[in-house]
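Peer 1: model this:
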Amino acid sequence: MRIALVTDAWEPQVNGVVRTLQSVRTVLEAQGHRVLVLSPDRFHSLPCPTYPEIRLAMAGTGRVGDLLADFAPDAIHLATEGPLCIAARRWCIRRHFPFTTAYHTQFPDYISARSGVPVDWVWRYIRWFHAPAEAVLASTASIRRTLNDHGLAKVRQWGRGVDLHHFHGDVTPNPTLAHLPRPLQLYVGRVAIEKNLEAFLQNQHPGTKIVVGDGPARPALEAKHPRAIFLGARFGEELASIYAAADVFVFPSRTDTFGLVMIEALACGTPVAAFPVTGPMDILTRGVGAMDERLEDSIAEALKKDRAACARYGAGFTWEASAAQFLGALAPIAAKRHAA
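Peer 2: Here you go, the predicted structure:
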């Protein structure tokens, strides 16, 4: 199958959206499918206001359409709600080509947090963007209900997976962290306002707070919290060894749709502490994590969990299963339409 994947989020960005798309593409290509990725690196782009790490492609419908037409896809998936996918969406609608979309992030909450624009205004845009799709892919039951509540009915399940080659229960803990006061409390992800890192860094549970990742909020947070350890971005085996070294993984976000880092931590045997919100409520069970409106309480409870049970649970999330759901939700383009 020839699959066109259009996305405004791609390398060198480091986030759950990019990692999900990369991982699913790898599985699909290994299965023999051809995947075309149309991303901002193919076009002139500008930095996103307030978040320069994100590049906004200056992509016209004509140029995007030419690339899609040359590829002659059997199915088209629009992964994000940015300008590149808007151009592809317009091209598909003009030709009556079906397409699917995905709701990866709490876009209305993020835009509101960064700009002050009312959340309801942004939801109008979300409804407009996704309404023509044959299916809107969502990672959890909570997000499916949220989309349904906002007038989007054609929502399909698309779960997430773990790279079990790197993240598993037999990973050797990173020895450079062994000397730090315990328990080691770990956060992994973007260092940005929408991730609610202040809640993690200000919690009063004893131990050492470790932040892995980069983002626009890092300089200010690093200056404000000098006792916390900021390691920057880490990947692969090194990241797995940090997960394995931590006593608890703390997920302070209140706005994530899933939280890929939670299942990576669990696969390495590290229990998760979080708020009782979308994402954690869909993923965590009593045996592998804890949720409480007081983060200190969820950390204390998570520290009691069995690491072997966490690793077994995390190993149940595979990219093969995620890719199968993605493939099953695609809307094939009739062969006769390729000539349009």
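Peer 1: when you work out contacts or count neighbours from here on, use the C-alpha atoms and nothing else.
Peer 2: Noted.
Peer 1: wasn't residue 320 part of a strand?
Peer 2: No - applying DSSP: H, G, I helix; E, B strand; the rest coil, one finds residue 320 to be helix, outside a strand.
Peer 1: tell me how many other residues crowd it.
Peer 2: 19 (other Cα atoms under 10 Å).
Peer 1: if you skip the residues just before and after it, what's nearest to it?
Peer 2: residue 27 (6.4 Å; Cα to Cα, 6 or more residues apart in numbering).
Peer 1: same question for residue 28.
Peer 2: Per Cα to Cα, 6+ apart, closest to residue 28 is residue 323, 6.7 Å.
Peer 1: any idea how far residue 218 is from that neighbour?
Peer 2: 33 Å (Cα to Cα, to the nearest Å).
Peer 1: same thing with residue 126?
Peer 2: 29 Å.
Peer 1: of residue 323 and residue 218, give the one with the bigger neighbour count.
Peer 2: A side-by-side neighbour count of residue 323 and residue 218, using other Cα under 10 Å, places residue 323 first with 23 against 19.
Peer 1: within the helices and strands, which one has that one?
Peer 2: helix 319-329 (DSSP states H and E).
Peer 1: remind me what that helix packs against, helices and strands.
Peer 2: Under the contact criterion of 3 or more Cα pairs under 8 Å, 6 or more residues apart in numbering; DSSP states H and E, helix 319-329 touches helix 16-30, strand 135-138.
Peer 1: what residues sit buried inside the first one?
Peer 2: Which is helix 16-30. Within helix 16-30, the residues scored as buried using 16 or more other Cα atoms under 10 Å are 16, 17, 18, 19, 20, 21, 23, 24, 25, 26, 27, 28.
Peer 1: how about this one, so we can line them up?
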Amino acid sequence: MASTTSFFLPVVLLVAAAAAPARSSPHPPPRCPPSDLHALLSVKQSLGNPATLSTWSPASGDCCKWDHVRCDEAGRVNNVFIDGADDVHGQIPSAVAGLTALMSLSLFRLPGLTGAIPPCLTALSNLQFLTISHTNVSGTIPESLVRLRILDSVDLSNNRLTGSIPNSFADLPNLRSLDLRHNQLTGSIPAGLVQGQFRSLILSYNQLTGPIPRDDAQDEINTVDLSHNRLTGDASHLFAPGRPIGKVDLSWNNLDFDLSKLVFPPELTYLDLSHNRIRGTVPASLARLSTLEKLDLSYNHLCGPLPKMHGVIRHGCKPYEHNQCLRGAPIETCHRL
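Peer 2: I've put the predicted structure just below:
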């Protein structure tokens, strides 16, 4: 009898387990927790309660449904993008620091946005994409941004920023894109900034001086735009052998180097070296660039014959104008027109 009981005991236990009510799973975290909701409402108030942010209302408890806001799967605010609004006024609110899950912050085309870039942004340890562009934000670029170790892209273009470019930008291990164009930045380009890590480096339309730091890295950089500054010296190292690069704009500087022996990367699609003091002859490697769409070597001190190859002739006259003594086609044809 005891053996029969022991035989049926596992069956009884299994039936009982199946009949027992299922344990309720823990409730999922609420979308837009109170901390995110409070931070967004404080941001709106600090910006003058603009109509652009009219959907930001405590009456709607789920801020993930508001305009200019996105949330992650856990219901945390991870993206705030406010753009094209003339009714936004004030400084960048310190309440932004309360959005601790924020991965992307974009403040774009906001002429009423003023003041300095606040140090509180360094509390956003998850921030990967930072855009503060086409505003009236002024002051210096804070060195403290180096605390945002996973930054991938920084766009601070078209503002009123002054001072120098922080050396700390070169220490950000994941930074791949930096756009500081159209500001009033001075000083030199930090030594490590041109080395190794960038897909896109745009520092044009500032007041930067000194040489372009030497860089022999063979990285995957696509765009280097240092135009409209006061840079001097040799920039030929940007075209190091084996380095793929798509766009180079060094125009309107005071660069002085010999172009003759440069070997341009075959991936080059855009090259503007105009309005400098570049000397020598036009190298044959330029003629072999079948992918080159934009070329401008005008207003330099180039001399000698142009290579008699289609890659040179096909760009017409304008890229070679106002040099010292260039000759040959298409220059001769241009002079007869």
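Peer 1: TM value for the aligned chains?
Peer 2: The pair, once superposed, lands on a TM-score of 0.25 when counted by TM-score structural alignment, normalised by the length of the second structure; 138 aligned residues with a Cα RMSD of 6.5 Å.
Peer 1: ok, back up a step: tell me how far the residue nearest to residue 28 of the first structure lies from residue 329 of the first structure.
Peer 2: 10 Å.
Peer 1: ok, so what distance separates the residue nearest to residue 320 of the first structure from residue 327 of the first structure?
Peer 2: 11 Å.
Peer 1: residue 312 of the first structure too?
Peer 2: In terms of Cα to Cα, residue 312 of the first structure sits 26 Å off from residue 327 of the first structure.
Peer 1: can you show me the strands along the first structure?
Peer 2: With DSSP state E as the criterion, the first structure has strands at 2-6, 34-38, 45-48, 51-57, 75-78, 100-102, 135-138, 155-157, 184-188, 208-212, 229-232, 248-251, 272-274, 289-291.
Peer 1: possible to save these as a markdown table with mean neighbour count and distance to residue 201 of the first structure?
Peer 2: Shown next, in a markdown table, are those (neighbours: other Cα atoms under 10 Å; distance: least, Cα to Cα, whole Å):
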| stretch | mean neighbour count | distance to residue 201 of the first structure |
| --- | --- | --- |
| strand 2-6 | 22 | 36 |
| strand 34-38 | 19 | 37 |
| strand 45-48 | 13 | 27 |
| strand 51-57 | 18 | 22 |
| strand 75-78 | 25 | 36 |
| strand 100-102 | 25 | 32 |
| strand 135-138 | 25 | 30 |
| strand 155-157 | 22 | 33 |
| strand 184-188 | 24 | 9 |
| strand 208-212 | 23 | 7 |
| strand 229-232 | 16 | 10 |
| strand 248-251 | 30 | 10 |
| strand 272-274 | 30 | 13 |
| strand 289-291 | 26 | 17 |
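Peer 1: so which of those strands gets nearest residue 281 of the first structure?
Peer 2: Residue 281 of the first structure sits nearest to strand 289-291 of all those, at 7.9 Å, using Cα to Cα.
Peer 1: same for that closest one, what does it pack against?
Peer 2: Checking 3+ Cα pairs under 8 Å, 6+ apart, strand 289-291 of the first structure ends up next to strand 272-274, helix 295-302.
Peer 1: can I get the buried residues of helix 16-30 of the first structure in a markdown table including distance to residue 141 of the first structure?
Peer 2: Shown next, in a markdown table, are those (distance: Cα to Cα, whole Å):
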| residue | distance to residue 141 of the first structure |
| --- | --- |
| 16 | 18 |
| 17 | 18 |
| 18 | 21 |
| 19 | 21 |
| 20 | 18 |
| 21 | 20 |
| 23 | 22 |
| 24 | 20 |
| 25 | 23 |
| 26 | 25 |
| 27 | 24 |
| 28 | 24 |
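Peer 1: contact partners for the residue nearest to residue 320 of the first structure?
Peer 2: Residue 27 of the first structure is in contact with 319, 320, 323, counting by Cα atoms under 8 Å, 6 or more residues apart in numbering.
Peer 1: where's the second one relative to residue 28 of the first structure, distance?
Peer 2: It refers to residue 320 of the first structure. The gap separating residue 320 of the first structure from residue 28 of the first structure is 9 Å, by Cα to Cα.
Peer 1: longest helix in the second structure, by residue count?
Peer 2: helix 2-19 (DSSP state H).
Peer 1: show me which residues of stretch 296-314 of the first structure are buried.
Peer 2: Quick answer for stretch 296-314 of the first structure (16+ other Cα under 10 Å): 296-303, 305, 307-314.
Peer 1: what about it, start to end distance?
Peer 2: End-to-end for stretch 296-314 of the first structure, by Cα to Cα: 23 Å.
Peer 1: re the thing from before, so for residue 241 of the first structure, which of the helices and strands packed on helix 319-329 of the first structure sits nearest?
Peer 2: Comparing these by Cα to Cα, helix 16-30 comes nearest, at 18.6 Å.
Peer 1: tell me the angle that closest one makes with strand 2-6.
Peer 2: 170 degrees (axes from the mean of the first three to the mean of the last three Cα atoms, to 10 degrees).
Peer 1: now do helix 16-30 of the first structure against strand 34-38, angle only.
Peer 2: Going by the same axes, to 10 degrees, helix 16-30 of the first structure makes 150 degrees with strand 34-38.
Peer 1: understood, closing this out.
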